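Q: next input, structure requested:
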Amino acid sequence: MKNLLSMKDIKVNEIEMILTRALEFQQNSPHQLKKQMTVANLFFEPSTRTKMSFEMAERKLGLHVLPFDAGTSSTTKGETLYDTVKTLESIGVDAVVIRHEQNGFYEELMSGLNIAIINGGDGSGQHPSQSLLDLYTIKQEFGKFEGLEVTIVGDIAHSRVAKSNAQALSNLGAHVTFLCPKEWQGEFESTSSWEDVLPTADVVMLLRVQHERHAKENELPNQLYHEKFGLTKARYDQLKSTAIILHPAPVNRDVEIASDLVESEKSRIFKQMQNGVFVRMAILESVLKERF
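A: Here you go, the predicted structure:
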């Protein structure tokens, strides 16, 4: 796998290989790559989990991490993303992890470059590394995907996590249902009733409400959202005993989920973050081994 850009491009066998390798890393498989290599993390949008998780993964693999600050880079002077990445390639960087507000930013990087590109999130498009760590967490819990009932709840239209997971989970044999306000369903058919999904859901995947991407007419006050679409204690109590809760974070407590439930027995929210390091190690190794 030369790049990781979208879950639309990754085959089922490639997903399984990454998940298997992540498990080996978690079980203390040797971490160091065969060759000293350099990576740079280019984050043009705010990030805590993805950026820090990639950096931890890079350091565990023995990679040299070249610092990059978007706010002081030449992109503020009008330099194109292509020219920035070409510059990094020219000085010897082997791979870049990029988060960018533009959907499909990577399309302009697909010719003229010989550097591995990992999509760390593009606008409201795709977030493949988050999807893979979500899949890893689900498989860790259930040992399979076939036949699982997965409910994705929240700001579907603006969520790169929803789009990435819908594609991957369906390909792996899970049944995916969407729960959200109708104006937030985007390209997907959805329900607006928790009663349609509570009795059967194996996985409830909550999404952050992305106020920064909303038109004013589609805004929903936090308290009203929580009452209608948030995971409240009453709804939590109706879930199956084996059900789990996921959230890519950051979490808006008492909006998408009642604050007391973030670290509840069914929650795997912080487990996802832990798993993200092993999955991102597997992703980095996969794209970089093409260059050994």
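
Q: every contact and neighbour count from this point should use C-alpha atoms.
A: Will do.

Q: give the contact list for residue 235.
A: 194, 198 (Cα atoms under 8 Å, 6 or more residues apart in numbering).

Q: so how far is residue 25 from it?
A: For residue 235, the distance to residue 25 equals 36 Å [Cα to Cα, to the nearest Å].

Q: got it, and residue 281?
A: 8 Å.

Q: of these two, which one has the most company?
A: residue 281 (25 against 19; other Cα atoms under 10 Å).

Q: now find how far off-centre the strand or helix carrying residue 136 is within its chain.
A: Residue 136 is located in helix 128-142, with elements delineated by DSSP states H and E. Remark: helix 128-142 is offset 9 Å from the chain centroid, using Cα atoms, centre = their mean, to the nearest Å.

Q: where do the helices of the stretch 151-292 of the chain begin and end?
A: 160-171, 222-229, 233-236, 269-288 (DSSP state H, counting those that start in this stretch).

Q: okay, buried residues for stretch 214-229 please.
A: 219, 225-226, 229 (16 or more other Cα atoms under 10 Å).

Q: just stretch 80-100 next, same as before
A: So, applying 16+ other Cα under 10 Å, buried residues of stretch 80-100: 81-82, 85-86, 88-89, 93-100.

Q: to compare with the earlier structure, here is another sequence to fold:
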Amino acid sequence: MRDFQLRPDGGLRHLLTLEGLPRRTLEQLLDRAQALRDEAYSGVSLRGRLAGHTVCNLFFEPSTRTRSSFQLAAARMGADVLNFDAASASTKKGETDLDTLKTLRAMGVDAFVIRHAHDGAVAALAEKSGGASLINAGDGRSAHPTQGLLDMLTLRQRKGDDFGSLRVLMVGDILHSRVARSDLHAMRTLGVGEIRVCGPGNLLPDDEVLAGCERVASLDEALAGVDAVFMLRLQRERMVEGLVASLDDYFRDYGLTPARLRRAAHGAIVLHPGPMNRGVEIDDAVADGAQAVILDQVANGVAVRMAVLEAVLEPEPQATTAFGPWCRA
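A: Coordinates of the predicted model:
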């Protein structure tokens, strides 16, 4: 997959997963996103950067945050943006996913941002993309690479770039979470010193997914001394009934409260990919508290997606960055 995502010169062709990408590629994307933070809010100086390119948000599954973020990112860079809700359009008429993509590619679309309910669907489309670049905006349980990047950017902003010194905890429904997988891929590549996971046994994936992680049964024990806590939403739309006895029981055992958070290291931060189930995996006082960086994650999402779009569409940056050759392994 790594080789398929990269151009012959090492530049980024597609972004389908963070798994296997070189550490240098991830670091360059994070560096570029950091440099783009001001432009991500309301800047206009880069409106010509991707002028003449067309980006299609091709979503086979509903989304609010991710699609809006990609739309803003493309607009900030001056690309033409086409929002195509495949879930309520062509596919309901019997058209295949690939035929939908080919049709839009024939209209001059250069890059597709794709969300899909099925594992591996975006990679399968990338193999027949006709020269267009594909960016995975979340597929099944497999991956959500731009979320993984924005989470790492938020972590680095608050805790510095010495990932090896960090102790990080991931809590909740890891089994059904594509965000968790991309976060784990990124943390391993960037060399996070200690990764702990905690959640109901039937919501934790197999050992291959959790390679290098320490499983801790008790949330109180898992929180001890950690620098960052990644809380995950219960993916009730992806799970069969009965995996959680009740939401009240889940909050009792795995909900993050102010009292529990005090077990973490001083200055520990709390992350959540959203949308949050308040009172299920996270208490209001934590979600809205000073240690939560959830809105920082949202803001960083636009900058990260600007960096990714630039990387796949304009591999050689102009003088807007001092970070050297763009996304070379």
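
Q: let's have the buried residues of stretch 214-229 of structure 1 in CSV, adding distance to residue 75 of structure 1.
A: Formatted as CSV, these follow (distance: Cα to Cα, whole Å):
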residue, distance to residue 75 of structure 1
219, 32
225, 37
226, 39
229, 39
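
Q: contacts only, for the residue sitting nearest the centre point of structure 2.
A: The residue lying closest to the centre of structure 2 (Cα atoms, centre = their mean) is residue 147, at 1.3 Å. Counting by Cα under 8 Å, 6+ apart, residue 147 of structure 2 makes contact with 179, 182-183, 273, 301.

Q: ok, these in structure 1: which stay?
A: On the basis of both residues aligned by TM-score structural alignment, their matches' Cα atoms under 8 Å, what survives of the contacts of residue 147 of structure 2 in structure 1 is 179, 273, 301.

Q: between the residues you listed, which is closest to residue 196 of structure 2?
A: residue 179 (15.7 Å; Cα to Cα).

Q: what's the distance between that closest one and residue 139 of structure 2?
A: Taken as Cα to Cα, the span from residue 179 of structure 2 to residue 139 of structure 2 is 10 Å.

Q: ditto for residue 21 of structure 2
A: Look at residue 21 of structure 2 and residue 139 of structure 2: by Cα to Cα, they are 18 Å apart.

Q: neighbour-wise, which of those two wins?
A: Set residue 21 of structure 2 next to residue 139 and count neighbours by other Cα under 10 Å: residue 139 wins out with 25 against 20.

Q: what sits against the more buried one?
A: 115-122, 178 are the contacts of residue 139 of structure 2 under Cα under 8 Å, 6+ apart.

Q: which residues touch residue 81 of structure 2?
A: With Cα under 8 Å, 6+ apart, residue 81 of structure 2 has these contacts: 54-57, 71, 74-75.

Q: tell me the SS of it?
A: Residue 81 of structure 2 falls in the strand class when you classify it by DSSP: H, G, I helix; E, B strand; the rest coil.

Q: which non-adjacent residue is nearest it?
A: residue 55 (5.0 Å; Cα to Cα, 6 or more residues apart in numbering).

Q: give me the element the counterpart of the one you found in structure 1 is part of.
A: Using TM-score structural alignment, the equivalent of residue 55 of structure 2 in structure 1 is residue 39. Under the criterion of DSSP H and E, residue 39 of structure 1 resides in strand 38-43.

Q: that strand vs structure 2, average offset?
A: When structure 2 is superposed, strand 38-43 of structure 1 averages 0.9 Å from its matched positions, counting by mean Cα distance after the TM-score superposition for structure 1.

Q: got the angle for that strand vs helix 269-288?
A: Inter-element angle recorded for strand 38-43 of structure 1 and helix 269-288: 130 degrees (by axes from the mean of the first three to the mean of the last three Cα atoms, to 10 degrees).

Q: how far is strand 38-43 of structure 1 from where the chain is centred?
A: The answer for strand 38-43 of structure 1 is 17 Å, by Cα atoms, centre = their mean.

Q: packing partners for that strand?
A: Packing contacts for strand 38-43 of structure 1, counted by 3 or more Cα pairs under 8 Å, 6 or more residues apart in numbering; DSSP states H and E, involve helix 49-60, strand 64-66, strand 95-100.

Q: select, out of these, the one closest to residue 186 of structure 1.
A: That would be, of those and by Cα to Cα, strand 95-100, which comes in at 20.6 Å.

Q: alignment lookup: residue 122 of structure 2 to structure 1.
A: By TM-score structural alignment, residue 122 of structure 2 lines up with residue 106.

Q: that match: neighbouring residues, count only.
A: 19.

Q: OK, contacts around it?
A: Neighbours of residue 106 of structure 1 in contact, by Cα under 8 Å, 6+ apart: 5, 117, 119.

Q: closest one of the contacts of residue 147 of structure 2 to residue 226 of structure 2?
A: Taking Cα to Cα as the measure, residue 226 of structure 2 lies nearest residue 183 of the contacts of residue 147 of structure 2, at 16.3 Å.

Q: now which residue in structure 1 aligns to that closest one?
A: Matched by TM-score structural alignment, residue 183 of structure 2 corresponds to residue 165 in structure 1.

Q: give me the number of residues near that match?
A: 25.
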